[in-house]
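Participant: What would the 3D arrangement of this be:
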Amino acid sequence: MSDTTTGVIPRLDLRGRTLGLRELRAVLPRAEFDVEAALGTVRPIVEDVRDRGAAALYDAAERFDGIRPERLRVPTTVVEAALAALDPAVRAALEESIRRARLVHADQRRTDATTRVVDGGVVTERWVPVDRVGLYVPGGLAVYPSSVVMNVVPAQLAGVPSLAVASPPQRDHGGWPHPTILAACALLGVDEVWAMGGAQAVAAFAHGVEDGADVCDPVSLVTGPGNIYVAAAKRLLKGVIGIDAEAGPTEIAVLADDSADADHVASDLVSQAEHDPLAAAVLVTDSPALAEAVEEALVRRVAATKHTERVATALAGRQSAVVLVDDLEAGLALVNAYAAEHLEIQTRDAEAVAARVRNAGAVFVGPWSPVSLGDYCAGSNHVLPTGGCACHSSGLSVQSFLRGIHVVTYSSDALREVGGHVVTLARAEDLPAHGEAVLARHPEVEPGS
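Facilitator: From the prediction side, this is the model:
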């Protein structure tokens, strides 16, 4: 096994090696993203917001965002003005993104299910939305109105009665969040928007805050991607609030054979690398010829792209690589071990290959389904698990905002019929009072009956 660098992206040659899951996870490229290490930085920020409320948020905005906003809550007039000034082409694109997202997410809504266990014994599972959510939209190296869509649409379709959006104040926009983000909120009918960023926004959502007449009530759940400090705040406050995930740097993995178009693959790797210097771009292929062609295409594309330095840093980092494997079977094993946030399948019989993928946040099948389509207008959600968490977690969906509540209704006769088993199991667990709760209703019940 060799590890070399072409000058644009590292190359990892795994041909001729049979590696188990543990070995694969040990050698696969990953970004350094130590949320635990960030807790020490985040804890005093979170505690300051808890203790001082709005004053702490204003101070944090001045410290981290370089501006002290006039108000924390964005006035409705500012939100409406942002929509009025929005480029008509951007508005049309956002409206189409919203339309497609609503189509897909509407089909995710679970319905209540009632099971008759016995005559007189019924269990119903009700799906109930959380009472209030805080939706976080980052505002760092890029502008993310698409994240407004991806957070708000499933929350609305779940029936969440109260939702608020937070995004960092911007020096270039008078201390308000970016106007395109505000316009997206207006398109979706969101009128509670807060100029708050980073860990302090998560803390404000968790504990609530009063700023004169403006009140941000505590939320039950916080969703949305962010930097390492947002992730650390989510970890610190988990339990006070529910969270969707501790999002890390974005990832793309491409599983490709010699049928793939090298320029398509290279363009997709660059498209994710432009997010962040820590973004991961991984090509897995059994074709040395494709690997070389992709590396050559990357040289051209990195030089020509707008964010050249950021892309070059991401591609050259330890989190990115061209990985050579013996065959597609080995490639499938590798991408399942990697559990990428975004996985593209650019092979022959791509649909059949994709059907064998078990671990991925989202799978993009064939040459005409690039990840960037999913970022904006596929209808799917782009808030997805990172850092290998796709092996146990799902992306954001309508279900993220729902809770299943079991409603148990038994008649006297139905309880009497099963009561003996309840008493027996209660005594077996040395919890006799559990059984006595049944005997108080039906003293005639015999254990074991």
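Participant: rest of the way, CA atoms for contacts and neighbours
Facilitator: Noted.
Participant: following the strand or helix carrying A303, which helix or strand shows up next?
Facilitator: Secondary structure assigned from DSSP states H and E places A303 in helix 288-304. Next helix or strand after helix 288-304 toward the C-terminus (DSSP H and E): helix 308-316.
Participant: Give me the buried positions along that following helix.
Facilitator: The neighbour-count check on helix 308-316 (16 or more other CA atoms under 10 Å) flags T308, R310, V311, A312, T313, A314, L315, A316 as buried.
Participant: what angle do it and helix 288-304 make?
Facilitator: 160 degrees (axes from the mean of the first three to the mean of the last three CA atoms, to 10 degrees).
Participant: same for the helix holding A303, what does it pack against?
Facilitator: Judged by 3 or more CA pairs under 8 Å, 6 or more residues apart in numbering; DSSP states H and E, the packing partners of helix 288-304 are helix 262-273, helix 308-316, strand 321-324.
Participant: and with 6 Å instead?
Facilitator: For helix 288-304, the packing partners by 3 or more CA pairs under 6 Å, 6 or more residues apart in numbering; DSSP states H and E come out as helix 262-273.
Participant: Which strands or helices does the helix it packs on pack on?
Facilitator: Packed against helix 262-273 by the contact rule (3+ CA pairs under 6 Å, 6+ apart) you find helix 288-304.
Participant: Just the buried positions in the helix it packs on, please.
Facilitator: Those would be P288, L290, A291, A293, V294, E295, E296, A297, L298, V299, R301, V302, for helix 288-304 by 16+ other CA under 10 Å.
Participant: returning to that earlier point: which residues does the helix holding A303 contact?
Facilitator: Residues from elsewhere that reach helix 288-304, judged by CA atoms under 6 Å, 6 or more residues apart in numbering: D258, A262, D263, A266, T308.
Participant: let's see this one next to it:
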Amino acid sequence: PPQKEFGGLPHPVILAAAEMLGITEVYAIGGAQAIAAFAYGVDGGEGDDAIDRVDVVTGPGNIYVATAKRLLKGTVGIDSEAGTTEIAILADNTADPRLIAADLISQAEHDPNAASVLITDSEDLAAHVRGHLSAQIATTKHADRVREALAGQQSGTILVDDVEHGIAVCDAYAAEHLEIQTADAALVASRIRNAGAVFVGDYSPVSLGDYCAGSNHVLPTGGTASFASGLNVTTFLKAVQLINYNRSALEEVSQHITSLATAEDLPAHGDAVTARFR
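Facilitator: Okay, the predicted model is just below:
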């Protein structure tokens, strides 16, 4: 997005990253209007600042960006609805409440609508996490934003019967980021089916995936992880199916085709095959 303090240009860090990556076109535009511009194109008039319409739009954003992507899906392809960030942490009584609090805060500082959810079977752990949250929020830079996010209806603690029940809750929630801080964390993580990315154990915080691990930072949110994946190479690929039979191959399966065409009451479909053998 354009930055007022930099004369309407993107932030210098963004431009520096673009230079390092060999990117030669950068548009100073953000929000829902940027998604619309790429979906429909923008006429630049007499200048050379036109934006050509594209085939695929990828990347995260706030609720307005996610809504624009949803509305324009079909006009362009999208990776997923990567909206306001969310973290869920599945933890048992072996987890460190200090680390859980730090990780919940790390996502809450993104946005007042960010979701930070603890899923645990331990009331004692939940109580200790609350204590650490109070202490750590007092010293964090974006304390007001964090407090608003943690107090919102999208955040909270879910008490479950046991870890088995917690796994079911995690799959129902389908979090963007899911941390597993339990005994046998790797085994528990292997049973998760719905999540944008799963972070296993005490030393795999979400921040690791954000900046360094190599997992993609553009992940599905709002429950869409139940059917969508994070941004990856296949997002930019599509398959074109190619069918090439010779005469004998078509003749071998022709009876199957005519039988199905008759069953569907589409006789001309069958005729298109039998006409080749009259």
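Participant: circling back: any chance of the buried residues of helix 308-316 of structure 1 in a markdown table, plus distance to W176 of structure 1?
Facilitator: As requested, the buried residues of helix 308-316 of structure 1 are arranged in a markdown table below (distance: CA to CA, whole Å):
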| residue | distance to W176 of structure 1 |
| --- | --- |
| T308 | 29 |
| R310 | 26 |
| V311 | 28 |
| A312 | 32 |
| T313 | 31 |
| A314 | 30 |
| L315 | 33 |
| A316 | 35 |
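Participant: Widest-spaced pair of those?
Facilitator: Based on CA to CA, the longest span within those runs between T308 and A316 and measures 12.0 Å.
Participant: Please name the spatially closest residue to the aligned residue in structure 1 for C212 of structure 2 (chain neighbours excluded).
Facilitator: Aligning on TM-score structural alignment places C212 of structure 2 opposite C377 in structure 1. With sequence-adjacent residues excluded and distances taken as CA to CA, 6 or more residues apart in numbering, C377 of structure 1 is closest to S97, at 4.7 Å.
Participant: The helix holding A303 of structure 1 aligns to what range in structure 2?
Facilitator: Counting by TM-score structural alignment, helix 288-304 of structure 1 corresponds to residues 123-139.
Participant: Looking for the alignment partner of S80 of structure 2 in structure 1.
Facilitator: By TM-score structural alignment, S80 of structure 2 lines up with A245 in structure 1.
Participant: again, but for V13 of structure 2
Facilitator: Per TM-score structural alignment, V13 of structure 2 is aligned with T180.
Participant: And that match, how close does it get to K306 of structure 1?
Facilitator: Relative to K306 of structure 1, T180 of structure 1 is positioned 20 Å away (criterion: CA to CA, to the nearest Å).
Participant: same thing with A245 of structure 1?
Facilitator: 30 Å.
Participant: quick one: which of these two has more around it?
Facilitator: A245 (22 against 11; other CA atoms under 10 Å).
Participant: Need the nearest residue in space to that one, chain neighbours excluded.
Facilitator: Counting by CA to CA, 6+ apart, A245 of structure 1 lies nearest to P385, which is 6.9 Å off, once chain neighbours are set aside.
Participant: what about that neighbour, which SS state?
Facilitator: At P385 of structure 1, secondary structure determined by DSSP: H, G, I helix; E, B strand; the rest coil is coil.
Participant: so how many other residues sit close to it?
Facilitator: P385 of structure 1 has 29 neighbours, counted by other CA under 10 Å.
Participant: From H392 of structure 1, how far off is it?
Facilitator: Per CA to CA, P385 of structure 1 is found 9 Å from H392 of structure 1.
Participant: At which residues are the strands of structure 2 located?
Facilitator: Assigned by DSSP state E, the strands in structure 2 fall at 56-57, 77-78, 86-91, 115-120, 156-159, 177-181, 197-200.
Participant: meant to ask about the stretch 1-150 of structure 1, not that
Facilitator: 2-5, 10-13, 113-118, 121-129, 132-136 (DSSP state E, counting those that start in this stretch).
Participant: any idea which of these is most buried?
Facilitator: Ranked by average neighbour count under the criterion mean count of other CA atoms under 10 Å, the strands of the stretch 1-150 of structure 1 are headed by strand 132-136 at a mean of 27.
Participant: Pull up the aligned stretch in structure 1 for the longest helix along structure 2.
Facilitator: Determined from DSSP state H, the single longest helix within structure 2 is helix 247-263. Aligned by TM-score structural alignment, helix 247-263 of structure 2 falls on residues 412-428 of structure 1.
Participant: Could you check how far G420 of structure 1 is from V353 of structure 1?
Facilitator: 52 Å.
Participant: Mind checking which of those two has more residues around it?
Facilitator: Taking neighbours as other CA under 10 Å, G420 of structure 1 and V353 compare with G420 leading, 21 against 18.
Participant: separation between the more buried one and A433 of structure 1?
Facilitator: 14 Å.
Participant: Compare the strands of the stretch 1-150 of structure 1 and give me the one nearest V282 of structure 1.
Facilitator: Closest among those, using CA to CA: strand 10-13, at 9.5 Å.
Participant: For the closest one, which helices and strands make contact with it?
Facilitator: Checked by 3+ CA pairs under 6 Å, 6+ apart, strand 10-13 of structure 1 has strand 2-5, strand 321-324 packed alongside it.
Participant: Including distance to G366 of structure 1, could those strands go into a markdown table?
Facilitator: Below are these laid out as a markdown table (distance: least, CA to CA, whole Å):
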| stretch | distance to G366 of structure 1 |
| --- | --- |
| strand 2-5 | 28 |
| strand 321-324 | 19 |
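Participant: Quick check: which of the strands of the stretch 1-150 of structure 1 is nearest to G224 of structure 1?
Facilitator: strand 132-136 (4.8 Å).
Participant: and that closest one, which stretch of structure 2?
Facilitator: The aligned range for strand 132-136 of structure 1 in structure 2 is empty, by TM-score structural alignment.
Participant: now do stretch 344-355 of structure 1
Facilitator: Residue span in structure 2 matched to stretch 344-355 of structure 1, by TM-score structural alignment: 179-190.
Participant: So for the matching stretch, what gets flagged as buried?
Facilitator: Residues of stretch 179-190 of structure 2 classed as buried by neighbour count (16+ other CA under 10 Å): E179, I180, Q181, T182, A185, V188, A189.
Participant: Can you tell me the closest non-neighbouring residue to the third one?
Facilitator: Once flanking residues are discounted, Q181 of structure 2 sits nearest to A91: 4.7 Å by CA to CA, 6+ apart.
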